[in-house]
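>>> Sequence first, predicted coordinates after that:
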Amino acid sequence: MKTDIIRYNLTERGRTYRGKPRNFDIPSIVAAINSGPCQEKVKHRDMLGYYGHWPRVKFGMNPAEGGVVDGKAVRVEPAIVTTYLKALDDGTIEHQEEFLDNDAGRLAYNLYKSKAGGFSSAIDEYKRNGPEFYGFDYVLEPNYSTNRGYDIALDSALTLDAVEAIEAYQEHIGGMARLLDSVMSDRNNVDAAYRDALKALATVSAENETYISLLTRNKTLDSVASLESVGSPLLVDRSGLSALERNIKSFKTADLGRFEPLDDEAKPTDKTVSNVLDSITRR
């Protein structure tokens, strides 16, 4: 179950409204595809592809046999293998795919025979030593509509074989898909909790600013008790507030006498006055 050699160009997606525009560094992608390590992978039939991109999304660009989710081993079943691959200087990619004789491979092949879906490449553009090409997956709506391996017939429809293969394989991967949905849901919950925490932190900061503002106003010296009517903040140093309150009360009842000009060497002898003046000068 092999395709003919498929040709498409990285600068021509064959789409106007759907999909994502790509601005590849063509010389770098061409060099990566024609490199020794990439061609050796093709030669040894190690460049495997999957039905859909989700195995790579979940387990990385090279998911191998699968991975562990919530303590359970999840098997990843490849659907295709790339048997020929070449890149031309103008960005044209040539490749040939073989559908594997398993559930995933039969599903992809039946879709291919029915002229539905197409191939979609897996490329990591941002590797430190340059881009890396991992192969192709079979997807229902390829970003490059030119990467299908058949001419699109507007009157084509899924055959009975394709429908039966889809139903069988959907039952096979249903558990794994639910696990993926669960993981994404957990991530959304974490993101929501993080946003709530930031909102709470902003509220607390605003409350503290209000208290600081009240304490620094002159009229507050005569009405410290009014702070209690504002509501107790979440992050207030109560010991510092209590000390200021005591100093204010002591200042009101202290026998200050007359104010005399002080020279540079003079220092207040009354401890209460000293504490209050120190608090004021520190601000």
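Looks like it came in fine. Numbers count the residues shown, from 1 in each chain.

>>> rest of the way, CA atoms for contacts and neighbours
OK.

>>> Using neighbour counts, pick out the buried residues of whichever helix or strand residue 30 is part of.
Using DSSP states H and E, residue 30 sits within helix 26-33. For helix 26-33, a neighbour-count test (16 or more other C-alpha atoms under 10 Å) marks 26, 29-33 as buried.

>>> Okay, and the residue nearest to residue 110 when sequence neighbours are not counted sits in which element?
Leaving aside its sequence neighbours, residue 110 sits nearest to residue 162 (C-alpha to C-alpha, 6 or more residues apart in numbering; 4.7 Å). If you go by DSSP H and E, residue 162 is part of helix 160-216.

>>> For residue 139, grab the count of nearby residues.
20 (other C-alpha atoms under 10 Å).

>>> okay, now the one to match up with it:
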Amino acid sequence: MSKRTGVIRYNLNDIKRNFTGQKRAIDIDAAMRLFNGAALQESIRKGDIYGYIGHQYREKYTLDVPETVMVDGVPVVLEPACRTIYLKCYPTGDVEHEQEFLDTAPGRVGARLWDSKAYGFSSAIYAPEENGLRVPKGYFGMDLVRAPNYDNNRGYAVMLDSVAPGVFTAVDTFPTESAALLDSVDNMIKESDAFAAGLSNDILKQYKINDELNEYNARLLERLHQAKIEAPMLDSAPKVMERGINMDTGATMLDSAQRFMANENLPGYQPAPEKAEEKGAVDVVVGGVKKAMAMVDSVIRGH
């Protein structure tokens, strides 16, 4: 069963740290428009905003973490640990949020850490600097981190709260908010292309050989049927198959089939007889029968 944190409250203007952390000047009005906006609130109600253990996925794959990534040609699922189920921002800069730990491997780890009063939440927000203020334009969830920037959150981020200053300089200078968003469809297309490129040419070649073998097999069975030779059954194979046989036998089998097909002694189709030849053969048979019947009749009569 999923575990909820209860409502957590912190203030954007007060990190509750004296010697560590990153103090930032936040545009509170922009934060309210984003956090309390209809679009984000709908996503939260539908459970679409996820968080992870640490910020590493976001550092590597952008703030909007993809569902899967390709690693050495193999798709790997990036499992989330939690999701935002409540979020609200007040004119004072106070932020309230509640997280729900998921029944995933990272979610269970996160719940255990939370129960142990370890780690804290750090928000992932796209907030470029404009006129000296960080302007929140995109909220991507709360991650569970070892040292949250806002101590009361036990999270503000570009702000990724626990990341050292300067790490996301390139992200901060994005010209538009869309530059920070991950296009899920494009990512899926790239992954599909990478997967298709990884298909082995040898497998495709083997498919072609198998198709040719199937065609030859059908023709051979037809000839065996014409010659009234029964095809062998699998029962004739040894009970224990040898191991270590070379698996690339398709070409050898195809060559053998071609040599067999070239044998002139194989039964084949006989040309259709001409009608005259058919009539002559019938006359010969009928004449022979009549002669035999006449001889039998002569013997019976005693002649």
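Structure's in. What do you need? For clarity, every value in this text was computed on a predicted model and none was experimentally measured.

>>> And the TM-score between them?
Put the two chains on top of each other and the TM-score (TM-score structural alignment, normalised by the length of the first structure) is 0.50; 149 aligned residues with a C-alpha RMSD of 2.1 Å.

>>> what's the following helix or strand after the helix holding residue 30 of the first structure?
helix 36-43.

>>> could you point out which element follows that following helix?
From helix 36-43 of the first structure, the next helix or strand downstream (DSSP H and E) is strand 48-49.

>>> tell me what that following strand is packed against?
strand 80-87, strand 132-139 (3 or more C-alpha pairs under 8 Å, 6 or more residues apart in numbering; DSSP states H and E).

>>> Helix 26-33 and the helix or strand just after the first one, what's the angle between them?
Toward the C-terminus, strand 80-87 of the first structure is succeeded by strand 92-99 as the next helix or strand (DSSP H and E). Between the axis of strand 92-99 of the first structure and that of helix 26-33 there is an angle of 40 degrees, by axes from the mean of the first three to the mean of the last three C-alpha atoms, to 10 degrees.

>>> got the angle for strand 92-99 of the first structure vs strand 132-139?
The directions of strand 92-99 of the first structure and strand 132-139 differ by 60 degrees, with the same axes, to 10 degrees as the criterion.

>>> Can you point out the buried residues in strand 92-99 of the first structure?
With burial defined by 16+ other C-alpha under 10 Å, the residues of strand 92-99 of the first structure counted as buried are 92-99.

>>> thinking again about what came up before, what about the residue nearest to residue 110 of the first structure, how many residues close to it?
By other C-alpha under 10 Å, neighbour count at residue 162 of the first structure equals 21.

>>> With residue 109 of the first structure as the reference, measure out to it.
Note on residue 162 of the first structure: its distance to residue 109 of the first structure, by C-alpha to C-alpha, to the nearest Å, is 8 Å.

>>> Check residue 206 of the first structure too.
61 Å.

>>> more neighbours, these two?
Neighbours per residue (other C-alpha under 10 Å) separate residue 206 of the first structure from residue 109, with residue 109 holding more: 25 against 12.

>>> Name the nearest residue to that one, sequence neighbours excluded.
residue 99 (6.1 Å).

>>> wait, doesn't the one you found sit right on residue 105?
Yes - using C-alpha atoms under 8 Å, residue 99 of the first structure is in contact with residue 105, at 5.0 Å.

>>> circling back to that earlier point, could you redo the helices and strands packed on strand 48-49 of the first structure as CSV and give each row distance to residue 174 of the first structure?
CSV is the format used below for those (distance: least, C-alpha to C-alpha, whole Å):
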stretch, distance to residue 174 of the first structure
strand 80-87, 20
strand 132-139, 17
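
>>> so which of those strands is the most packed in?
Scoring these by mean neighbour count under mean count of other C-alpha atoms under 10 Å gives strand 132-139 as the most buried, with a mean of 23.

>>> what helices or strands is that one leaning on?
Using 3+ C-alpha pairs under 8 Å, 6+ apart: strand 132-139 of the first structure touches helix 26-33, strand 48-49, strand 80-87, strand 118-124.

>>> Now with 10 Å, please.
Contacts defined by 3 or more C-alpha pairs under 10 Å, 6 or more residues apart in numbering; DSSP states H and E place strand 132-139 of the first structure against helix 26-33, helix 36-43, strand 48-49, helix 54-59, strand 80-87, strand 92-99, helix 103-113, strand 118-124.
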